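# Structure here, sequence nowhere to be found:
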């Protein structure tokens, strides 16, 4: 086992030294995760910019297509994300014989998920008809999804194998192949969208082919690496083949389905808000989207720390070090709060400059600046809740956090936001800012409830429940 990436705790050190040592471990694990997340976001940015230069219809087709496949992928990504704490726990418990069987069950789940995604995304005609899209935009959307579908198996394969590499503490592996995917996607977009090297110009449909091929290249390269690297000679995929195990698959799904739904719940709320804001006009919608994009970019750092926290806590529980797991789970809230406060200050101070980077429209800038003021407070609650829920996933506690997120987003955030945006029930109608206040209230609710769950949670004595 690799103790450089996931060292065993030294319990005899002073408390502050132990805390700083654990924070250093989080940074080692989380740094590559952050780069991988940014690389994955970059693919979406590249597609949007290059499709937009082709035509407005191509941009609309790619945007609508992305909005259809992304929620599905996030659900399956969350489901397969259960592999990371499971394998990290096996790593901490020094039970390597359990790692490859779990990995193979994840690959089987990814295979079924690929079939489901392909069937859904290549048959979206009823959805497109209900959207009343212009005929050419609908054609581009379906063509984009048909092309994108070819790369779905590779996408979910990499997501499943991330459970193995991240679970072993090797977070740089997925970072490298995520960057590779982005580097391949850029020139392929140029070739397919604009018709270079003798190929016809495909417009937005070319984005789908470029994404599929870049996913395929990255997945094949990852498979070659895993089967040739000395680091993974103990975990050779072919030599360690394991047939489907119903009990282990149920165990993975019992953790993974709540994670998938949790991510889906959060993403769906933002989609619903965008629909609610549409009647307020393009200026308001544009300002909202800019503020949301800024917050999403900043969120990559605490999200990456949270993913590292999940890995670290599951490792420590597997290693029989619950006291250190409790130390890192609680002290990480201090780190998260400090990060959130820095981001909030940056948003308050540089809101005008940030808005100007995105648009030269004075009206949109004005809306954006106002919303960024609310986003600064939103950021604090968001960072704290993601830290709490990440720690709970490290303890393999996913069911209750799902219920908390459902209540906080759909029971508190969305109703409160709607009331503040469109009605005078609580205060004079605030417009788009009302939804940001509502979301902040929902996230504050989630932070308190998840924090209460985290501080009161006691893991099972064994640290592992399965197989």
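Everything's here; your move. Fair warning: this is a prediction, and the values are worked out from it, not measured in the lab.
# going forward, measure contacts between C-alpha atoms and count neighbours the same way
Noted.
# Residue 146 and residue 121 touch, don't they?
Yes: using C-alpha atoms under 8 Å, residue 146 is in contact with residue 121, at 7.2 Å.
# which residues sit in contact with the residue positioned nearest the centre of the chain?
Centroid check for the chain by C-alpha atoms, centre = their mean gives residue 74 as the closest residue, at 6.8 Å. Neighbouring residues of residue 74 by C-alpha atoms under 8 Å, 6 or more residues apart in numbering: 260, 263-264.
# If you count neighbours, what's buried in the host helix or strand of it?
Using DSSP states H and E, the element containing residue 74 is helix 56-80. Under the neighbour-count criterion of 16 or more other C-alpha atoms under 10 Å, helix 56-80 has 57-66, 68-69, 71-80 buried.
# Equivalent analysis for stretch 31-47, please.
For stretch 31-47, a neighbour-count test (16+ other C-alpha under 10 Å) marks 31-40, 42-44, 46-47 as buried.
# Look at the residue lying farthest from the centre of the chain and give its secondary structure.
Farthest-out residue of the chain from its mean C-alpha position, per C-alpha atoms, centre = their mean: residue 198, at 37.1 Å. When classified by DSSP: H, G, I helix; E, B strand; the rest coil, residue 198 comes out as coil.
# So it versus residue 222, what's the distance?
From residue 198 across to residue 222, the span is 30 Å (C-alpha to C-alpha, to the nearest Å).
# Off-centre distance for stretch 142-161?
17 Å (C-alpha atoms, centre = their mean, to the nearest Å).
# got the contact list for that stretch?
For stretch 142-161, the surrounding residues in contact (C-alpha under 8 Å, 6+ apart) are 61-62, 65, 69, 76-77, 80-81, 83, 103, 106-107, 110-111, 113-114, 117-118, 121-122, 124-125, 204-209, 211-213, 215-216, 219, 222.
# and which of the buried residues of stretch 31-47 is nearest to residue 292?
residue 44 (15.0 Å; C-alpha to C-alpha).
# orientation of the host helix or strand of that closest one relative to helix 56-80 in degrees?
Element membership of residue 44, judged by DSSP H and E, is helix 15-54. If you take axes from the mean of the first three to the mean of the last three C-alpha atoms, to 10 degrees, helix 15-54 sits at 150 degrees to helix 56-80.
# Which ones among the contacts of stretch 142-161 map onto helices?
61-62, 65, 69, 76-77, 80, 83, 103, 106-107, 110-111, 113-114, 117-118, 121, 125, 204-209, 211-213, 215-216, 219, 222 (DSSP state H).
# Pull out the buried members of those.
Buried members of the ones in helices among the contacts of stretch 142-161, counted by 16+ other C-alpha under 10 Å: 61-62, 65, 69, 76-77, 80, 83, 103, 106-107, 110-111, 113-114, 117-118, 121, 204-209, 211-213, 215-216, 219, 222.
# Residue 104 touches residue 241, doesn't it?
Yes: in this structure, residue 104 is within contact of residue 241 by C-alpha under 8 Å, at 6.9 Å.
# for comparison:
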């Protein structure tokens, strides 16, 4: 990364950071996308099983992985402040913390998984698929968390194209493994949704090993000597990582878990509704990769500028990110509205599931606008290391307002399962508005920015 002097240079640098991030996010998401889509072609029961399994796994994995995103602003601030020598120690401690978190979640999951699934009103086939899908994924949790740390380090240096290449190289492998394990090729039995979990776990190991090799052998990463010194576990550094990362992870967990909670509530409406809901949610999540990537780019760029004390430049990046996110969201929402029927057919050959999915996708159109504002602002606030208030706002928006409102609409109106989606949209909208005020407050509070503003006026 480099310092920029005008709006044109900032827009160019934002694009250079953003595009590889977007491609990387799309590639990472494609693993889940292939799981859902290919399992849906196998059978509706297996699709429902993967849907239930994902509803339990995604909030846990994204929430805990979100804690490790603290490495991005930590490293970005160190680079901006020209403290390169402190970077390896921070990253290695992040790896230790990630591995420890992975082990803990495996142990807890082993204990509570079956009781949770047994408490749900699921058909036997659906429960069987969900259980074994999650057990298969468990073998890839440790490398996945380590990869998130390594990726945060690479991205914080502005080398987002590297993580893009790593992830893209694993996509064809994941697709082929899905095809083999789901449909039973090369003499192996057809495992359906369970095979999708196995394929994803293997892929997580591959991308982690590739990332380690790149960091150890390629510049500029090898110049940091990340693996040259065996650092001891340093709990004080863990405290710094968790102090910054926990609010980030909890905010992500709150947002993703509410979608998972809705999926679990959908079980009362039957297998086809679960399958259609999950298909629509999966595709809307695919579109969410755009504002999410903008969010990640803003964390990197604003962290770099804030670390160097250039707060006016950080504010400019915030503006560019939000405007870009809203513009792209309007285009994507329009295309989704027009082609929602064709999108639904990608997920299932069952006529009823296709029809239900198409109706759910109508609500997904409105997701895009709120996400386009909320996600970039969250990324900007993380760049400023302002994360605690964001967590509280997310908690209120989704769990105090969004979910209860959706429950009321579902139970006391004729909207049925669509009521939950309207509640989610309401939660997203409230979050977007409150975060907008928070970002403005943080920027105005920053004395460095006020000082630069006065200089510009004089």
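Everything's here; your move. As the structure is a prediction and not an experimental result, all values here were calculated from the model.
# Quick TM-score on the pair, please.
Once superposed, chain against chain, the TM-score is 0.87 (TM-score structural alignment, normalised by the length of structure 2); 447 aligned residues with a C-alpha RMSD of 2.9 Å.
# okay, residue 104 and residue 241 of structure 1: which has more neighbours?
residue 104 (22 against 14; other C-alpha atoms under 10 Å).
# which non-adjacent residue is nearest that one?
Setting aside the residues directly before and after it, residue 104 of structure 1 is nearest to residue 242 in space (C-alpha to C-alpha, 6 or more residues apart in numbering), at 6.2 Å.
# Check which helix or strand the equivalent of that neighbour over in structure 2 maps to.
When structure 2 is aligned by TM-score structural alignment, residue 242 of structure 1 is paired with residue 231. Here residue 231 of structure 2, judged by DSSP H and E, is contained in no helix and no strand.
# Then residue 403 of structure 1?
Applying DSSP H and E, one finds residue 403 of structure 1 within helix 399-406.
# quick one: that helix to structure 2 mean distance?
In the superposition against structure 2, helix 399-406 of structure 1 averages 0.4 Å from its aligned positions (mean C-alpha distance after the TM-score superposition for structure 1).
# Break down the stretch 101-250 of structure 2 into its helices, ranges please.
124-138, 141-156, 160-183, 193-217, 235-265 (DSSP state H, counting those that start in this stretch).
# Let me have those helices in JSON lines, extended by distance to residue 288 of structure 2.
Converted to JSON lines, the helices of the stretch 101-250 of structure 2 look like this (distance: least, C-alpha to C-alpha, whole Å):
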{"stretch": "helix 124-138", "distance to residue 288 of structure 2": "23"}
{"stretch": "helix 141-156", "distance to residue 288 of structure 2": "19"}
{"stretch": "helix 160-183", "distance to residue 288 of structure 2": "17"}
{"stretch": "helix 193-217", "distance to residue 288 of structure 2": "21"}
{"stretch": "helix 235-265", "distance to residue 288 of structure 2": "12"}
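# winner for burial among those helices?
Stretch with highest mean neighbour count among the helices of the stretch 101-250 of structure 2: helix 141-156 (a mean of 25; mean count of other C-alpha atoms under 10 Å).
# Could you tell me where that helix falls in structure 1?
Taking TM-score structural alignment, helix 141-156 of structure 2 hits residues 152-167 over in structure 1.
# once aligned to structure 2, how far is that stretch on average?
Stretch 152-167 of structure 1 sits 1.0 Å off on average (mean C-alpha distance after the TM-score superposition for structure 1).
# And the residue nearest to the centre of structure 1? What does it align with in structure 2?
Residue 74 of structure 1 maps onto residue 62 in structure 2, by TM-score structural alignment.
# what ranges do the helices span in the stretch 251-400 of structure 2?
Going by DSSP H, counting those that start in this stretch, the stretch 251-400 of structure 2 shows helices at 271-307, 311-345, 351-383, 388-395.
# buried residues in the third one?
Neighbour counts over helix 351-383 of structure 2 (16+ other C-alpha under 10 Å) mark 353-354, 356-383 as buried.
# next one: the second one
For helix 311-345 of structure 2, a neighbour-count test (16+ other C-alpha under 10 Å) marks 311-315, 317-318, 320-322, 324-326, 329, 332-333, 336-337, 340-341, 343-345 as buried.
# so what's the nearest residue to residue 413 of structure 2 once chain neighbours are set aside up against?
The spatially closest residue to residue 413 of structure 2, leaving aside those adjacent along the chain, is residue 419, at 8.0 Å (C-alpha to C-alpha, 6+ apart). Residue 419 of structure 2 makes contact with 406-410, 413 under the criterion C-alpha under 8 Å, 6+ apart.
# and in structure 1, which of these remain?
Cross-checking the contacts of residue 419 of structure 2 against structure 1 gives 406-410 as conserved contacts, using both residues aligned by TM-score structural alignment, their matches' C-alpha atoms under 8 Å.
# of those, buried ones?
Listed as buried from those are 406-407, 409-410; burial here means 16+ other C-alpha under 10 Å.
# can you put the residues you listed in a markdown table and add secondary structure and distance to residue 12 of structure 2?
Compiled in a markdown table, those are given as follows (DSSP: H, G, I helix; E, B strand; the rest coil; distance: C-alpha to C-alpha, whole Å):
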| residue | secondary structure | distance to residue 12 of structure 2 |
| --- | --- | --- |
| 406 | helix | 41 |
| 407 | helix | 44 |
| 409 | helix | 45 |
| 410 | helix | 46 |
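# for the residues you listed, which one is nearest residue 432 of structure 2?
Among those, residue 406 lies closest to residue 432 of structure 2 (C-alpha to C-alpha), at 17.8 Å.
# That closest one pairs with which position in structure 1?
So, by TM-score structural alignment, residue 406 of structure 2 is matched to residue 417.
# State the distance from its match to residue 381 of structure 1.
Relative to residue 381 of structure 1, and taking C-alpha to C-alpha, residue 417 of structure 1 is found at 15 Å.
# got it, and residue 348 of structure 1?
Counting by C-alpha to C-alpha, the gap from residue 348 of structure 1 to residue 381 of structure 1 is 16 Å.
# again with residue 456 of structure 1
Residue 456 of structure 1 is 20 Å from residue 381 of structure 1, by C-alpha to C-alpha.
# can you check residue 175 of structure 1 too?
Residue 175 of structure 1 is 28 Å from residue 381 of structure 1, by C-alpha to C-alpha.
# and the residue nearest to residue 283 of structure 1 when sequence neighbours are not counted, how far is that from residue 355 of structure 1?
Spatial nearest neighbour of residue 283 of structure 1, excluding adjacent residues (C-alpha to C-alpha, 6+ apart): residue 364 at 5.3 Å. Taking C-alpha to C-alpha as the measure, residue 364 of structure 1 falls 8 Å from residue 355 of structure 1.
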